[in-house]
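Peer 1: I'll drop the sequence and a predicted model, then ask my questions.
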Amino acid sequence: MKKILFSLVIFLILMPVFVFGENRLDVKIGKSFEAGKEVKLSTKGQFKVVSGDFDEINKVDSQNITVIYKDGKIYISSKNFTMENFPSDGSLLISANKDIKVDNFKISYDGGISFRINDNKLDLINNIDLENYLRGILPKEMSPSFPDEALKAQAVASRSFALANINKYIKKGYNLNDTTACQVYKGKTSYDKKTDAAVKATEGEFLTYDGKICDAIFGASSGGYIADSSEVWGGNKSPYLISKEDPYSSYAWDFLLTSKELNKLKLGNIYTIDISEKDSSGRCKKIVITGQNGVKEMTGNEFRNAMGNMSVKSSLFEIINLGDSFQIKGRGFGHGVGLSQYGAVEMAKQKFDYKGILDFYYPGTTIENKDLGNEDK
């Protein structure tokens, strides 16, 4: 059995620590792996080791690769190939002529796979073309069954968000991750022909305001009133993420707070829960809870997180004291800032095109188009 060994010296002449073309992203995928934990990669094609520019360095001549981080080094191996001290700076990647499946996640990816070490753990990084990244996002952020114009609006918003937040995790050696902290991304496994069409129809389009790429934040439903980003998260006021009435998104919900939820507040028996301050969109800004063991003041978001944000679906709510419990009647789903996905659907049903939808939810913005290419065909 032939074994191929590369020394670290070879890596030093290849590429800078962090290089990607303007049309590519480095996205952390899945969980981080503890030292000693094996990662299994497979493909229906053939693996190869490539440079950051995807120039072939070495054929692996295998459909399976094992990756492991131990003793401060990254090792990759297959039946006929071993590589010791694989770089952790993105200068080399694992690629294939077919998509790559990370067996640990049961998800397949276009592009290439590289690695980073953070907090003494192995991070898997998918180097992916921006447009194909969006193809892996859209079906997870918006149902493919939604109207075409709503899907197009989401595609432009998602592309804008990605570009605006491209350096979010640069200190960790990558751009974005695949969670709701950025956008939910599940690689080629999630591609769908309807959402693919929305990405293609808007290829290269993104939002700007005053010449700068917009941080096009979005959520499920505004509940009838869009929230101001500065009131939700603090910071400077954004001219296009403002509070205003939204007649297209009217999601309503209610939830009963029983002793199970109220015990999380650690105040003993709860006597009153009062909303003491609201923001300009009517969302709860401050809540005062009086209980057997004292008084606690919380923001609406803190209260929502404490009670469970899938139960208390937004901070746009009223509280009714029922004596032995409290009923919450609310509207909206999520933070309420920017584009409302349910609202986009309703606007599309009312014959608004995607440009009209974006203009309503991001007032004063401009759609620009730049050909960023699509290399992972």
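Peer 2: In hand now; what should we look at? Residues are numbered from 1 along each chain as shown.
Peer 1: going forward, measure contacts between C-alpha atoms and count neighbours the same way
Peer 2: Noted.
Peer 1: Tell me, how many residues neighbour residue 369?
Peer 2: When neighbours are counted by other CA atoms under 10 Å, residue 369 registers 12.
Peer 1: Against residue 206, how distant is it?
Peer 2: Using CA to CA, to the nearest Å, residue 369 is found at 6 Å from residue 206.
Peer 1: Confirm for me that residue 175 is in contact with residue 24.
Peer 2: No. Using CA atoms under 8 Å, residue 175 is not in contact with residue 24; the gap is 9.8 Å.
Peer 1: In three-state terms, label residue 264 for me.
Peer 2: Under DSSP: H, G, I helix; E, B strand; the rest coil, residue 264 falls in the helix class.
Peer 1: Please give me every residue in contact with it.
Peer 2: For residue 264, the contacting residues are 306, 307, by CA atoms under 8 Å, 6 or more residues apart in numbering.
Peer 1: Please tell me how far it sits from residue 330.
Peer 2: Distance, residue 264 to residue 330, using CA to CA: 20 Å.
Peer 1: Ok, residue 38 next?
Peer 2: Taking CA to CA, one finds residue 38 at 46 Å from residue 330.
Peer 1: okay, those two: which has more neighbours?
Peer 2: Using other CA under 10 Å as the criterion, residue 38 and residue 330 rank with residue 330 on top: 21 against 16.
Peer 1: ok, second structure coming up, stack it against the first:
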Amino acid sequence: MRIVQIPFCFFLLLLFLLIASSAVVAENEKTIRILIGNFYKEFSVSGIGLKVISIEGGKKSSYLFKQNILIINRAKQGLKINKNYVRGNQFIVSSTAGELAINGIAYGGTIALIPKGEQEIQLINEIMLEHYLEGLISLELSPQWDITTMKVQAVVARTYALYQRTINSGNSHHMTSSVLHQLYQGIAHATGTTRRAVKETRGEILTWNGQPIMAVYHSCCGGKTESAVNVWGEDKPYLRGVFCGMCTAYDKYFWKLIIPRGTFYNKLREAGCGNGSGIESVLDIKRTSTKR
């Protein structure tokens, strides 16, 4: 067992590193499902040797396309793919090259298309965990940072992804591609350095009681991190608030939020607190140990 010293401000207090074991390496060989987004207009899927599998009521049908570009729209009972109407509740798009592009943005693995409502199509990228990590590191960190920092990011991002995959195993996707989870914009952002960071930390995750921790992190904490119990209502011994002096130069270290009077009154009414008339001042009656 090794202890990793994080050189920048992660939202972590205790870091327990599990060295590569057969169990962890096996986890790395699995895929992860990332919600790319919800599309309401036509979009393109491009690749070499495109194949679409439609799924309806447990029955699967395969369609091979000679074209390297598919124009996809929502259609009644399924999708319109180029000029073809294809029935199904879910569609899996793959290519013989193992790489696809959605509106020109490259993704590894496969893309699931799930029709929602009358116009919406939900896109989910299923990709090998390690390839996913290679593409996100340079978005979560400056590409100019050193390899040691990127290796730390790889360990934390891998841990977070495995945690989310565990708690969302029964859902259509494990994470989104935004900062709500981890920023991911396909495989084009993978570099030689990010691939090296992922390869040299293969099988390494942060654990608590033998399980991947909820390894949340952020770009700026405002000088103090918050304890998990005050954010999610659940105490996690490895997520306790600490002081941090690493982000004082960040342009969002100080911030303010202006709430229009009408919006404020509406929120009061929604909370059952009258219509807001007659309010002279607003006081905070409770703060956490970090003064939030």
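Peer 2: Nice, thanks for sending it over. All values derive from a computational prediction rather than experimental measurement.
Peer 1: Would you map the strands across the stretch 151-292 of the second structure?
Peer 2: 175-176, 205-208, 211-212 (DSSP state E, counting those that start in this stretch).
Peer 1: To residue 139 of the second structure, which of these lies closest?
Peer 2: Proximity to residue 139 of the second structure (CA to CA) singles out strand 175-176 among these, at 14.5 Å.
Peer 1: Quick check: buried residues in the longest helix out of those in the second structure?
Peer 2: The single longest helix within the second structure, with elements called by DSSP state H, is helix 147-167. For helix 147-167 of the second structure, a neighbour-count test (16 or more other CA atoms under 10 Å) marks 149-165 as buried.
Peer 1: chain center to that helix: distance?
Peer 2: Centroid separation for helix 147-167 of the second structure versus its chain: 11 Å, with CA atoms, centre = their mean, to the nearest Å.
Peer 1: Same check on stretch 52-62 of the second structure?
Peer 2: Here the centre of stretch 52-62 of the second structure is set off from its chain's centre by 27 Å, with CA atoms, centre = their mean.
Peer 1: How about stretch 70-90 of the first structure?
Peer 2: Taking mean C-alpha positions (CA atoms, centre = their mean), stretch 70-90 of the first structure and its chain are 29 Å apart.
Peer 1: List the contacts of the strand ranked longest in the first structure.
Peer 2: In the first structure, taking DSSP state E as the definition, the longest strand is strand 24-34. Residues outside strand 24-34 of the first structure that contact it (CA under 8 Å, 6+ apart): 20, 69, 105, 120-130, 133, 166, 174-178.
Peer 1: tell me the angle of it relative to helix 148-164?
Peer 2: Interaxial angle, strand 24-34 of the first structure versus helix 148-164 (axes from the mean of the first three to the mean of the last three CA atoms, to 10 degrees): 80 degrees.
Peer 1: Show me what counts as buried in strand 24-34 of the first structure.
Peer 2: Residues of strand 24-34 of the first structure classed as buried by neighbour count (16+ other CA under 10 Å): 24, 25, 26, 27, 28, 29, 30, 32, 33.
Peer 1: From these, pick the one nearest residue 273 of the first structure.
Peer 2: The closest of the buried residues of strand 24-34 of the first structure to residue 273 of the first structure turns out to be residue 30 (CA to CA; 38.9 Å).
Peer 1: Next one: that closest one relative to residue 85 of the first structure, how far apart?
Peer 2: 22 Å.
Peer 1: mind listing the helices for the stretch 101-250 of the second structure?
Peer 2: For the stretch 101-250 of the second structure, the helices defined by DSSP state H, counting those that start in this stretch cover 129-140, 147-167, 192-200, 228-232.
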